[in-house]
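>>> Quick one, fold the following:
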Amino acid sequence: MHKHFKICLIISIAISILVGLYLKSKYDGQANLYWQQAVSLELITQTHQEEHFDLYLKAAKRGHALSQMMIAKFFDQGIVVQAEDQMAFNWYLEAAYRKNITAQYHVGKMFYTGRGVQQDFSLAHLWLKIAAIQNHAGAQYYLAQMYQNGEAVNQDLKLAFKWYLQATIKNHQKAAVLLGKAYYDGYSNEKDYKKIFEWNLLSAEKGAVFSQQLVAKMYQSGAGVNINKSESIKWFKMAAQQGNHKAQEKVANAYYFGAGVKKDLQKSFQWYKRAAAGNSSLVQYKLGQLYYRGIGTKRSVHQSFRWNLRSAMQNNIYAQHRVADAYHFGQGVGKDFKKALYWYQKAAFRGDVKAQNKMARAYQFGKGVAANSRKAFIWHEVAAKQGHVESQLYLGEALSAARGVKKDYDKAYSWYRAAALQDNAEAQNNLGNAYYFGQGIETDHVKAFKWFEKAAKQNHPLAQFMLGVMYHLGNGIKHDEKQSFKWTLLAAKQNIVRAQYNIGLAYYNGRGIKKNKLLSYAWINIAAQNGSAESKKFIYLLKIRLNKADIKLANKLSFEIINKIKSDHPVDVSQLYVKKIPAQS
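Predicted coordinates for the structure are as follows:
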């Protein structure tokens, strides 16, 4: 019922408008005289605008449409009189009834915006259409908006496109921009990229930022035009110089990578700095990284922290991690493990696998929080499931040693395997042990050898030692004393005590190497100094069989070897015994 009433009301108003247009289309001769006097006075002088106003007002009151338009303009813009929207609307309406197209447009626009009159989309549509069909570009633009948004009419993108096109033909800049966008969005029912490019180029040349960006993107992608990186950057620059922050970021990226322009890190930095004002968390993070690394600007960990913090506050996951690192290591801000943990946790909850690992390590070692092996295990598990190799290794070790969780060799094997497949040498060695000793998997010396070899080739000392043992025993591989000596020596040089003892025995027995009592003594002596009880006993026997000069020379050799080991491997791993593996005889 209400809907029918409104339709009848609109029809009634439309009839009233048409009648009004007819009845008020004429004015008397005196009105025209006042109009001519006002125009003449305005041509002669730009001052005495009060006199202009009075003459226009006299003509307007006598029904002169152009004078009514001028009076409306005075009230609209606050010229001579105080700006008053309602008075402006009333005079525009008077002129609109007298067929003034511009006034009809203003009436429609004011109904559309609700300025000077109660907002009414139906009446806005009516007046705008009257002006639009008389080729008023502004009215055509607003009419297109109404069809696009479905305001007082059913949404009709084809009609929106039609009116944008009509307004653009008359050089309406905003319509040209939206026409280009309409082509791009497919309002015309045709995805003609060539036309999209042509219309957007037209509005881009008139300074429309959206179109400048779209033209740049089309040159970049080759949609509707041949790929041209230089032209792409040219248009991004034009949009960037108008303050468009997304375009500024594009220009910054171009200078950073040398795409379409000569690489220039200083210019890249300057554009990132301008783009960061747009409050993009990603740009702020990038700027923080440039400050941190000193790229295109002087290195400043303080500025890096400042920009990363701004980005982190907007939930940029990378920036949250960097802020956490800054608090952790005291980079640009004082060390604060609790604050570091706060930011690591934020990033971790949002899926940052490295932050998850750092949360785990915090609980593992009690950094910024009380040590808790159970919570450490939980966080390591979260990271491990995302493929973090160190966390996968930790889970394997924790499950093997019942650290924060019940011992479970089967699960330990699974996690060792996951890490080993990512080429982690420690996990490969542990997987080798699992196959060798049958922990979580059936004993298989061939597979054990395979995994020990992978780790050994990555210079893992215990894996090298195990290869020496397996070549010596012929476990999982053909017996080969030369290969046994080769791998055992590599482990011995990395301070594996049992390997040092076995090398001493090899030199003593001539196993895989020519016999050499001095080198035998030297290596046995090194193992003894590193705490090997077997070596201490054996060194006693060797002293009986060597003269004082040989012992002195052997001790000198021991000293030289020890110094070499210390220089090559400064970390003390002297207590890394491999239990269950017998010394080679």
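
>>> Going by C-alpha atoms from here, please, whenever you check contacts or count neighbours.
Will do.

>>> List the contacts of the residue most central in space within the chain.
Central residue of the chain (Cα atoms, centre = their mean): Leu282, 5.2 Å from the mean position. Contacts for Leu282 (Cα atoms under 8 Å, 6 or more residues apart in numbering) come out as Ser311, Asn316.

>>> before we move on, what about Gln345?
Gln345 touches Ala355, Gln356, Met359, counting by Cα under 8 Å, 6+ apart.

>>> The first one reaches Gln320, doesn't it?
No - counting by Cα atoms under 8 Å, Ala355 does not reach Gln320; the two are 9.2 Å apart.

>>> between these two, what contacts are shared?
Tyr344, Ala347.

>>> Do a quick rundown of the helices in the stretch 101-250 of the chain.
101-113, 121-132, 137-149, 157-169, 173-185, 193-205, 209-221, 229-241, 245-257 (DSSP state H, counting those that start in this stretch).

>>> One more, please, to line up against the first structure:
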Amino acid sequence: MQSLLAIENLIGTGAYGAVYKARWGGQPVAAKSFFHSQSDLYEKAIQKETSVLQRLRHRHIIQFYRAHEQDGHIFLIMDLAEKGSLASVINTKSGGGKDLLLDWPTKTRLAHEMARGLEYIHQEGVLHRDLKSANVLLTRHMEVKLADFGLAQVRQSMSTGASISYSSAGLVGTLRWMAPELLLDKPKYSSKSDMYALGMVMWEMAANCTTPFKDQPNNVVVLALVQDGRREVLPHDTPAQYRELVEQCWHQNPACRPDASESALMVHDELTDEGRALSDVESALHSLAIAESQQSGHVGRLPQTNDLVVSLFCTQAQEGNLDAQLFLGWIYSHGWGGVVKSVEDSLCWYRKAAGRGNATAQLTLARMYELGQGVEPSDVEAVTWYRKAADYGNAEAQFSLGRLYDYGRGIKEDIVDAAQWYRQAAAQGHVDAQVKMGSWCSLGLGVERNDVEAVNWYRKAALQGNATAQNNLGYMYHAGQGLERDDVNAVAWYRKAAEQGNADALVNLGVMYYHGHGVDQSYIQALGLYRRAAEQGILKAQHCLSSMYEDGLGVEQDYVEAVFWLRRAAEQGDPVAQHNLAKLYLKMEGESPHITLMGQSVEQDHAKAVYWLLKAALQGYAPAQSHLGSVYASGIGVKQSDIVAVIWYKKAAAQSDALAMFNLGCFYYHGRGVEQSYAEALAWHRKSTEHGNEMSPRNIGYMYQVGQTVEQSQVEAVRWYLVAAERGDIQAQLLVSEAFFQGDGVQKNVDKAFRWCRKAAEKSDVDAQLQLGRMYLEEQNDAEAAICRRELYRYDTIPGQQDRVAQGLRSEEDGEKDGQEETRSPRSRCEEIPQRTYAGLEPAGIVVPTHSGAGRRSTFETSGSPPHHVGLCVH
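This next block holds a predicted model:
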């Protein structure tokens, strides 16, 4: 069964974890995960935030749904704030151009909503303790949602709104937003310290800047300034009451700062007519959410109005007209026709109509109960009213009832029942239900897998203009699932979805142009499509764009731009990009020219390399876990620790990472970080070999050669050396060459000996060239031996090879002098070649898995490279 939670993009990082845009059973949500899994800190962070969020339900507090465990990580599922954080909005608008969104009425309204949120949590006995613009989220309607309660504290005493709490763990929060009393040896937390932070956020909006005391980089100096009573400067055009409230919030004495309720009233009075108009529009969109309790037994009143239309509906409602009762509910909820808004009266009229079988009223009540709009939230009540409306044939109610069965909210989770309700809604033309049925039929969720039926549902939704369905239909055409493969039709449907800005379709259409499938090949077109998707934050598109700039496809080769898009993908949480970026920061000696060229855009920085490796490793990305093990093994950017190295190797090995298995074999062989065990070493090398590692077979061969935990056998040793040699291991190729030349463990075969030695020499290996030269001398071929000698001089220019070349040449010169002093057979000279033994029983160090068949790009893994499609968008 497909997981209910599908992670899409990284939104941002907080005190203890990262927040992702995700889909929960197809619905957009925010999913917060925590760093440092399997630790006490991890457990406490989850318990802390969930315990706070579970008790908070308010219009201006982010809605928490549940905790969900998946792939070894725990996610907190919350409402998605589509506009992101207030900080991101400020930063976007302060980057240049006119500040369209944050005019003064908007800033004032946002401050009012933040104050209302603080007023509520303070009444509930909760202190936020980390209020800043980065922790203030905005919905698509620019409504405030206070978030990130990871550092919040529940007060033990509720006696006064400004009760003080002391932090036994020391200072928590973000220093530049902290009140002066928090910068003492014993911080004194209270609701008034939250009010100081509110003043700082109001300053951020006023100044269009998210970094207080930006010109002072030293936090110690900032601390001293704040304790001395210094504050940031408000812009000269700040409205008077707005300025007054900020200055009151900034008062040095906490007792002189206003409460949240006082602040809300002050800032509300400042709203201009324009601001009130904007607030009214948004209130209309969320009108039913303004009430926090329901008066039991309330009887719906008739509105006092002179509006003739409203009066007519009042008369009809009194006479029992269902449509009129429904409309009165709507009038009260929206304050239409001069009627004063009243959630209580709205609910009463909706109930009257719903009780008499009006499906629209039943649907409205269900939504109110599900979202907690004017009533206590209740998924059970929502299911009851959705079912009533669904039984009357309301398609929206049928879809919503299917969704609650799908999520297991208010009713036992049952995807079969969910599919039945989705199907009923889809049959009535509900476009989201049609997309849902398409994806479920394709995956076999709740129904038998049926690609033909999936295509039919996608087509119905696509013809209604649904971009997701259009993209998925294009994919089905391209993949030949449910119909005959047809790239021309695939391109046509991808194009329709792309024209609506669907990011997955932009990528898929780019892939078609990249390969020339169903359309004339055009790297330029592909590049443009990838860019549009990349700018929407789509990781795969960013990968593709980075790859094209790197290779100069459709654009002039530009490593700086390639690294830019790689970094964008990494910053959004893509583990492959994070791992590749770490390699650039390492700039490892002896790496490929590709690393060198790409690395021109970054300075070597081991600390940043470890940071990005850890980011990728904590997401469970095996190559990064293996690489992190090697970093700890070598002590690059971290304190050297074999024990920690083994931990990360084992995490990667559990995911079948061959290099990690190889390194575990090496560690067990030498007893590094674990108790020495040749048997364990052999076992790990066998596993590594099964997964394609080229070095482990050589190590197994050595263990057979010397008889460690296995019966000594030169024949078996050569057999394993041959496996490694065929996989490209240079040392093994030389060992095989020597074995064939000497007839040791295998029938002597000089031709094969030369062939394997040449394979190694072709890779510019000094030892191979020395061995090849000595073999030619042994065979009395002085001309070829001289050529090998000249090659050695050429290798003297290769970094890191000079010492080996000099040693090899001295060895040959010594051999020539010995030959002048006494007559020696070529055979005896050949025997001076050092016997090659096990050369691989050392950890691979910072060796990363190569991308097979990638040529010069073998240093980098790829995920989302141009040849691959995004695939189906599952709802």
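
>>> And the residue nearest to the centre of structure 1, how far from Phe305 of structure 1?
Between Leu282 of structure 1 and Phe305 of structure 1 the distance is 14 Å, computed by Cα to Cα, to the nearest Å.

>>> ditto for Ala583 of structure 1
Applying Cα to Cα, the value for Ala583 of structure 1 to Phe305 of structure 1 is 55 Å.

>>> So which of these two has more stuff around it?
Phe305 (27 against 14; other Cα atoms under 10 Å).

>>> tell me the contacts of the more buried one?
Phe305 of structure 1 touches Gly288, Arg322, Val323, Ala326, Gln331, Gly332, Val333, counting by Cα under 8 Å, 6+ apart.

>>> How about Glu442 of structure 1?
Neighbours of Glu442 of structure 1 in contact, by Cα under 8 Å, 6+ apart: Tyr435.

>>> Tell me which helix or strand it sits in.
Counting by DSSP states H and E, there is no helix or strand that carries Glu442 of structure 1.

>>> Next up, the contacts around Ser468 of structure 1.
If you look again at residue 468 of structure 1, you'll see it is Gly, not Ser. Gln483, Ser484, Phe485, Lys486, Trp487, Thr488.

>>> Is Gln331 of structure 1 in a helix, a strand, or coil?
Following DSSP: H, G, I helix; E, B strand; the rest coil, the label given to Gln331 of structure 1 is coil.

>>> Give me the aligned partner of it over in structure 2.
Under the alignment (TM-score structural alignment), Gln331 of structure 1 maps onto His517 of structure 2.

>>> Its match: what's it in contact with?
Asp487, Val488.

>>> Likewise for Gly296 of structure 1?
Asp264, Leu265, Gln266, Lys267, Ser268, Phe269, Leu290.

>>> buried subset of the residues you listed?
With burial judged by 16 or more other Cα atoms under 10 Å, the buried subset of the contacts of Gly296 of structure 1 is Leu265, Lys267, Ser268, Phe269, Leu290.

>>> Return the set of buried residues in the one helix or strand Arg243 of structure 2 maps to.
For Arg243 of structure 2, the host element (DSSP H and E) is helix 240-249. Judged by neighbour count using 16+ other Cα under 10 Å, the buried positions of helix 240-249 of structure 2 are Gln241, Tyr242, Arg243, Leu245, Val246, Glu247, Gln248, Cys249.
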